[in-house]
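1. any chance you could fold what I've pasted below:
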Amino acid sequence: MKISIGNDHAGTSYKEMIREKLEAMGHTVTNYGTDSEDSVDYPDFVHPVAEDVEEKKADLGIIICGSGNGANMTANKHQGVRSALCWNSEIAKLAREHNNANVLSIPARFVSEEQAVDMMKTFVETEFEGGRHQRRVDKIPAKKYC
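-> Below you'll find the predicted structure:
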């Protein structure tokens, strides 16, 4: 599987650990994240991940910032991206099964590295259930609902 990953300064160590685990699992990883802990702007590292998912250059994306919120908001501006901010493996599993999430947003300052790796494994290994969930996912793109 092709997976793009991006992070800001808060997620550098998490990104390295996750990248290594993904490659050991046989996945191809494209790293758009910073390799430094010097302060940077998360959108600069999240947009390329979301673009890869949007353009189907990557099967999934993983983004990491301090709270996970900014990265998640940025990724979800891209058409066809369904980024899920997750804080445990159960949420990551449901995001894939029920919402067909294709980007995992990790809040580095609120989960341990072990939790982040567990969420990544769950996210990557879980399939979308389809069925009744497909109808709901189909309604996510903005339309005239208001």
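2. C-alpha only now, for contacts and for neighbours.
-> Will do.
3. can you tell me the SS state at the spatially most central residue of the chain?
-> Nearest residue to the geometric centre of the chain (CA atoms, centre = their mean): residue 104, 2.2 Å. Recorded secondary structure, residue 104: strand (DSSP: H, G, I helix; E, B strand; the rest coil).
4. leaving out the residues flanking it, which one is nearest to it?
-> Nearest non-adjacent residue to residue 104, counting by CA to CA, 6 or more residues apart in numbering: residue 62, 4.7 Å away.
5. stretch 21-40: how far from the chain's middle?
-> 12 Å (CA atoms, centre = their mean, to the nearest Å).
6. and if you look at stretch 92-99?
-> Relative to the mean C-alpha coordinate of its chain, stretch 92-99 is positioned 12 Å out (CA atoms, centre = their mean).
7. Proceed likewise with the subsequent sequence, for comparison:
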Amino acid sequence: MTVSIGNDHAGPEYKSAIVKHLEEKGFSITNYGTDTTNSADYPDFVHPVASDVDAGKVDFGILICGTANGVAMTANKYQKVRAGVCWNSEITHLTRQHNDANIICIPARFTSILQAIKMVDVFINTEFEGGRHKRRIDKIPLSC
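-> Presented below is the predicted three-dimensional model:
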């Protein structure tokens, strides 16, 4: 499985732990995030991740910032991206099951690293339910 990951200055420790966890499981990771806590602009790391997901180059994306809202807002500008802010396993499960999210957005200032890793595992292992949810997600993209 292939994954793109990106983060700003709030998430380098989270990213490192998640990358290590996924690599141990045999995942191929493309890392667009910063490795320092020096101030960084999150869109610079979001756009390459969202672009990979939008183009189908990866199976899913992971974005990390302080609240996860900025990265989600940016990623959701892409036509084929459904990025969801997740702060616990139940929200993560429902974001995949009901919304077929293809990017998980993790708020580093509101979750622990262990919780973030667990959410990534839930995200990966939850199937989209389809049915009435498919009808709804088909209505998300704008047709210009």
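8. related to what we said a few turns ago, what's the burial count for the residue nearest to residue 104 of the first structure?
-> Other residues lying near residue 62 of the first structure total 28 when counted by other CA atoms under 10 Å.
9. work out for me the element it sits within.
-> strand 60-65 (DSSP states H and E).
10. who touches whichever helix or strand comes after that strand?
-> With elements assigned by DSSP H and E, the helix or strand that comes after strand 60-65 of the first structure is helix 69-75. Contacts with helix 69-75 of the first structure, where a contact means CA atoms under 8 Å, 6 or more residues apart in numbering, come from 42-43, 46-47, 49-50, 63-65, 81-85, 103, 105, 107.
11. one more time with 6 Å, if that's ok
-> The contact list for helix 69-75 of the first structure, computed with CA atoms under 6 Å, 6 or more residues apart in numbering, reads 50, 83, 105.
12. how big is the offset of that helix relative to the second structure?
-> Following superposition, helix 69-75 of the first structure is found to deviate from the second structure by 0.5 Å on average (mean CA distance after the TM-score superposition for the first structure).
13. chain center to that helix: distance?
-> Here helix 69-75 of the first structure is found 10 Å from its chain centre; the criterion is CA atoms, centre = their mean.
14. also stretch 100-116 of the first structure?
-> Centroid separation between stretch 100-116 of the first structure and its chain, computed with CA atoms, centre = their mean, is 8 Å.
15. equivalent analysis for stretch 62-81 of the second structure, please.
-> Computed by CA atoms, centre = their mean, the chain-centroid distance of stretch 62-81 of the second structure equals 7 Å.
16. next, the distance between the ends of that stretch.
-> With CA to CA, to the nearest Å as the measure, stretch 62-81 of the second structure spans 12 Å from end to end.
17. got it, and stretch 31-51 of the first structure?
-> From its first residue to its last, stretch 31-51 of the first structure covers 13 Å (CA to CA).
18. and for it, what span of the second structure is it aligned with?
-> The alignment of stretch 31-51 of the first structure onto the second structure (TM-score structural alignment) covers residues 31-51.
19. what about the strands in the second structure?
-> For the second structure, applying DSSP state E gives strands covering 2-7, 28-31, 60-65, 83-85, 103-107.
20. how far does the shortest one sit from its chain's centre?
-> Between the centre of strand 83-85 of the second structure and the centre of its chain there are 7 Å (CA atoms, centre = their mean).
21. now tell me what touches it from outside.
-> For strand 83-85 of the second structure, the surrounding residues in contact (CA under 6 Å, 6+ apart) are 68, 72, 76, 101, 103, 104, 105.
22. name the nearest residue to residue 142 of the second structure, sequence neighbours excluded.
-> Residue 142 of the second structure's closest residue in space is residue 79 (CA to CA, 6+ apart), at 7.6 Å.
23. could you do residue 89 of the second structure as well?
-> residue 119 (5.2 Å).
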